[in-house]
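Enquirer: fold the stuff below for me.
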Amino acid sequence: MPGTPAPPPGSPPGPAPSTADTIAARIERLPRWGLPRLAFVILGLAYFIDIYDVSIVGYTLTPMTEHFHLSTTAVTVMLTGNAIATAVGAFLFGSLGDILGRRRTYLIGMAALGLSALVCALAWDGPSLVVFRVLSGLATGGGLAVCTSYVQEFSPAHRRGRYVSITVLASSVGGLGAAQLSGWLVPLSASGWRWVYGIGALAFVLLLAARPGILPESPRWLAARGRDAETDAIVDAMEERLLRAGETLPQPEVEASEPAPPRFPVARLLKPPFLQRLLVVAAFWFGLQWAVRATLTLQPAILEKMGMSLREITSLTSVGQVLGIAGYLAMPLIIDRVERRTLIVCGLLIATGSTVVIAVGDGSFTSYLIASIMLHGFSPMIFVPGYSYAAEIFPTFARTTGASLAGGLGQVGGITQSLVLVSVIATADPRMSMLLIGAGYAFGALIIFLLAIPTTGRALSAINAAPGPATPATASAERRPSPELS
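Expert: Below you'll find the predicted structure:
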C-alpha cells in the first residue's frame, strides 16, 4: 500500500520528498518487521557461524600447536595475520555492501565463511594451517556489519534495536556452541580439532535458504540508487503482509532527508560529522578487539597456566554463556528503552571487572566461575547496542562501508594484542596478562562514555540528516546533550 509522506503539521510547504525519503518514511511507519520470520533465522545463523569461527581458536590452539608442532613465532603469525586479514576483510565486505548491495554481499560472505572453515579442517601441515587461518580472517571481517545494516534498514526506529538484538542472540549461541563442541570433540583424538572447524562449513546451507522472497535487497539501498520499481515492489510486499495480518498502517511522514549518495562514499566518511563518528567507533572497537580476541584466543592458555584443565574452562565458560543467552533474550525488552551508549559503558565496565576477579582469585575455580558469569552473562550489553550503534550512525549510501571500516580500523587492537600478549603470556605472570586484557575493555568504556552520540529511538534518516532546515524530529534530537565532536 504505497503512500505519499505527509509533511509535519504546521511546516511550510517544500519540495516533494525523494523516492529515498518516501521509502524511509514508509518503513518507519511500519508497526513491526515486514519480512518473513525466516529471515531472522537466516541472518541469525550468520552471526552464529561468524562468532563460532572466532571462538573456537582459543579452545583448539593448544591441540593444533601440538599436532603440527607450531612454534611461538608461527602461532603469532597465525593470530596476527588473521587479525590483519579481518581488518582487510571488513573494509572489503563493507565496500561491497554499499556497491553490490546487502543481499549479494551477504551471500558472498557466507560462501567465504563456509570455504574457509572447510580448508582449515583439511590443513595437512603447519604452514598450510597458518595460511588458511590467516585467510579465514577475510571471511569474518565484514559479514556482521552487512547483516546489522540489513536488519536496521528493514526496521522502524521504535523497534530497530529489538530486531538487531534478536539476530545478535545467535552470536551467544555460537560462542556456547564453540565451547561445548570443542570440549566434546577435541579430547576424542589428535585430530578432534578438525571436526570443530569443519562444522563451520554449514554456512553453505544458508546460501540455499536465502531466497529473494525471504531475504530481498534493502529497499533503502535500492532507493538511494534510483531503482524505484524494485524498491516499491519490496515495500509493497512488506505492507501487504502486515495488512493481511490485521495491522493498521498510519500515514508515512518524512522526518529528515539523508545526504544524496556522493560519487566517492569513502571520501564523504572522511569529512565531518562522519569522520568523528568513524574515529569514535574505531577506537571503541580497538579496545574491544584487544580484549575480546585475547579473551577468546589466549585466556584459555592463561587459565591452564593457572592450573585449570580445558574441560573445566569450557564447562565454566558455558555456564556464563548460558546466562548470556538469557541476557540476549532480555535485550529486546531493554535496548529501545535505554540509550545505546549507557548499555555499552555498563557492559564494558562489568567485563573489565571480570578480568580483575580472575587476577585477584589467581585463576581459581570460583574466581573463573564468577568472572565467566560477569563477562558472558552481561556481554549482550556490549555487543547488541555496539553492533547497532556502529551501523546506524552512518548514512545509507555508506552504512556498511562506515561500519566495516571502523571495525577494520578497530582490528588494530586485535593485531596489537596478538603481537604483545603472546610473548607476554609466555614469560609474564598470568595475573598481569589478565589485567592487560581488561585494559581493552576499560579503554572502550571511556571512549563511548565521552564521545558517543544518542541514537535510541531516532530514525536512521534523522541520525544522518543532510544539512538544512531542521524538522521537528531532528530539532528535538539536536537539543539533546551530545558529546560528539563538532
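Enquirer: going by C-alpha atoms from here, please, whenever you check contacts or count neighbours.
Expert: Will do.
Enquirer: which parts of stretch 315-326 are buried?
Expert: Taking 16 or more other CA atoms under 10 Å as the neighbour-count basis, stretch 315-326 is seen to contain the buried residues 315-326.
Enquirer: any idea how far the closest residue in space to residue 200 that isn't next to it in sequence lies from residue 193?
Expert: Distances taken as CA to CA, 6 or more residues apart in numbering put residue 117 closest to residue 200, at 5.2 Å, once the chain neighbours are dropped. Summarising the geometry, the distance separating residue 117 from residue 193, computed by CA to CA, to the nearest Å, is 12 Å.
Enquirer: correct me, but the residue nearest to residue 200 touches residue 198?
Expert: Yes. In terms of CA atoms under 8 Å, residue 117 counts as a neighbour of residue 198; the distance is 5.7 Å.
Enquirer: another one to check against the first:
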Amino acid sequence: MDDTLDHTTDHTVAARLAARMERLPRTTHSHRGWMVLLGSLFICDLIDTNALAYAAPAIQAEWGLSVGQIGQLTSYSFFGMFVGAILGGRLADRVGRRRTVVWATVLYSVASLLCALAPTVAVLGVLRVVTGVGIQAVTGVLIVYVAEMFPGASRGRCQALMLGIGLLGVPLAAGAARVIVPLSPNAWRWLFVFGAIGLVPALVARFVLPESVRWAVLNGRVAEATATVERLEAQSAHPLPEIVDVPVVHERKRPAELFAHGIRKRTVVATLTLVFGILGFYGFNSWVPTLLVERGYSTTEALTITTIFSVAPFAGALVGMVLADRFQRRTTSMVLTAVIAASMLVFAFTGSHWLLVVSGFVVTLLLQTNTAVLYAYLPEVFPTGLRGLGAGFANGFGRLAGFGNAFLIAAIAGALGFGGVFTATAVFILLAGLTVGLFGERTRGRRLEEIGEYAS
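Expert: Take a look at the predicted model:
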C-alpha cells in the first residue's frame, strides 16, 4: 500500500476507525496484556532513572568526587531527558509509536551497560546524557500510546495505572542497590547492568505490541489498523454501541505547526504547566532529606521520615485512578495543586513533628496523583500528527527546568532557608495548576479527535 492514503478517502477511513476505537466500552483482554507490557517498560525506565542516585555514594567514594560533581552527573541525565522528550516525540510522529518505544529502550539499556564500564567520571557523564535521551523518549511515547489505544472513557484511569505499575521500579532499584552496592568498592557497576533489564520488555514489545491505530491509519497502514480494531471489537464482552462518526481532519503536520493558530495556546499552556509542575515536584522530593538535616533533624530521623513518604507515591497513583476520569482533568489538577501548595506551606512552617510528617506525606501522595492527571491530559490536547512532538516538547522543557532546579533551589535555600524553599515549591506547583486550570482544554467525556484535531 502507498505510504499515504488517497486524500479523498483518508479522512473518512481515519474518522471511522477512530470512532470504532472510541466506542469500546471498556478495556479488553488485549488492553490488559498491553498494560502489563507498558507497565513493565515503565518499571525499567524508573529503575534506570534511579540507578545513579543509588550508586552515587559508592561512585563518590571510589573516584573521590565532591558533592558538586555528583550533582553535575545527576543534572546530565536531566539534560538528556530534555533532548529525548523532544526527539522521541518527533520520531514517534514520523516512524511510529511502537518503533520509537522499542529503540529508545534499547538505547538507554545499552547506554546503561556502558555506564558499568565507564573508566572516568567524564565518560560516565556523557553516557548519562545518552541514557536520559532514551529514558524520556520512552516515557513520553508511552503516555501517547495509552491515550491513543485505550478506551476514551478510561484513558485517565489507564494512565494512572501505568504510572502506578512503573513506580514499582523505584523500590526495585533500591532493593537491588541494597544487595549489590555493598559487595565490593566497585560493585556499583553491576547496578547499571541491572538498569539494562529494559532490553527484555523491549524485545517482547517488538513482536507483541501493535502499532497505534491512529498513527497507522495516518501513515497509510490501513489494513494493519483495521485488523487491530477488529480484534479489540471481537474481544469486547458486551454489545458495542452504534458508531458515531465525527468528521476528522486527520493528516501529517509539520513541527512548526505546534505554534500555528489554534495549537499555539495548547503548546504554551502544556509547556508552562510542565515547567512549573516539575519545579515544584523535584524541588520538594529531591530536597526534603537534605533540608530536614539542615533544619536540625538527625540523618537517621530524616531518612525515617522520607521512608514514610516513600509509601505515598503508590497511593497517589491509586487516587489518580479514581479521580482522572471522574472530573475535568484541568479542574482536578487545579484543585490538587491548591491542596498540595497549602500542605507544602504547612510542611515549611509547622513546629509540630507529626504535622510535618502528615503534611509531607500528603504532598508526596498528591504530587503523584497530579502527575497521573497530567499524563492523561498532555497527549489529549494535540492532533494525532503532532501528538508525540507536542507532548514531548512540553515534557522536554519541563525536564530542562529539572536540570536548572538544583541550582535554583540551592540558591533559595542559601538565601531563605527551609521555609523559603518549600514556599517556592508551593508557588511553583500552584502556578502549574492555575495554568492548566484556567487556560487548559476540556478533555473529559470528549473523543480524542474531537479534542485534538479541532484546535482553535
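Enquirer: most remote residue from the second structure's center?
Expert: In terms of distance from the mean C-alpha position of the second structure, residue 8 ranks first, at 36.9 Å (CA atoms, centre = their mean).
Enquirer: what kind of secondary structure is that one in?
Expert: Of the three states, residue 8 of the second structure takes helix according to DSSP: H, G, I helix; E, B strand; the rest coil.
Enquirer: please apply the same query to residue 439 of the first structure.
Expert: Three-state call for residue 439 of the first structure (three-state DSSP): helix.
Enquirer: just residue 33 of the first structure next, same as before
Expert: Residue 33 of the first structure carries the three-state label coil when classified by three-state DSSP.
Enquirer: trace it over to the second structure, please.
Expert: Residue 33 of the first structure maps onto residue 27 in the second structure, with residues paired by TM-score structural alignment.
Enquirer: list the contacts of that match.
Expert: When contacts are counted by CA atoms under 8 Å, 6 or more residues apart in numbering, residue 27 of the second structure is found next to 150-151, 236.
Enquirer: helices along the stretch 251-400 of the second structure, start to end?
Expert: Counting by DSSP state H, counting those that start in this stretch, the stretch 251-400 of the second structure forms helices over residues 264-285, 288-295, 299-309, 312-323, 329-349, 353-380, 387-439, given from the N-terminal end onward.
Enquirer: which residue numbers in the first structure does the following helix or strand past the last one align to?
Expert: Note on helix 387-439 of the second structure: by DSSP states H and E, the next helix or strand toward the C-terminus is helix 448-452. When helix 448-452 of the second structure is aligned against the first structure using TM-score structural alignment, it corresponds to residues 460-464.
Enquirer: go ahead and name everything in contact with the matching stretch.
Expert: Counting by CA under 8 Å, 6+ apart, the neighbours of stretch 460-464 of the first structure from elsewhere in the structure are 24, 157, 255-259, 392-395, 455, 473-474.
Enquirer: stretch 280-296 of the first structure now?
Expert: Contacts for stretch 280-296 of the first structure (CA under 8 Å, 6+ apart): 54-58, 390, 405-418, 421, 437-445, 447-448, 451-452.
Enquirer: still on that earlier bit, what about the contacts of residue 27 of the second structure, which are in helices?
Expert: Within the contacts of residue 27 of the second structure, no residue falls in helices by DSSP state H.
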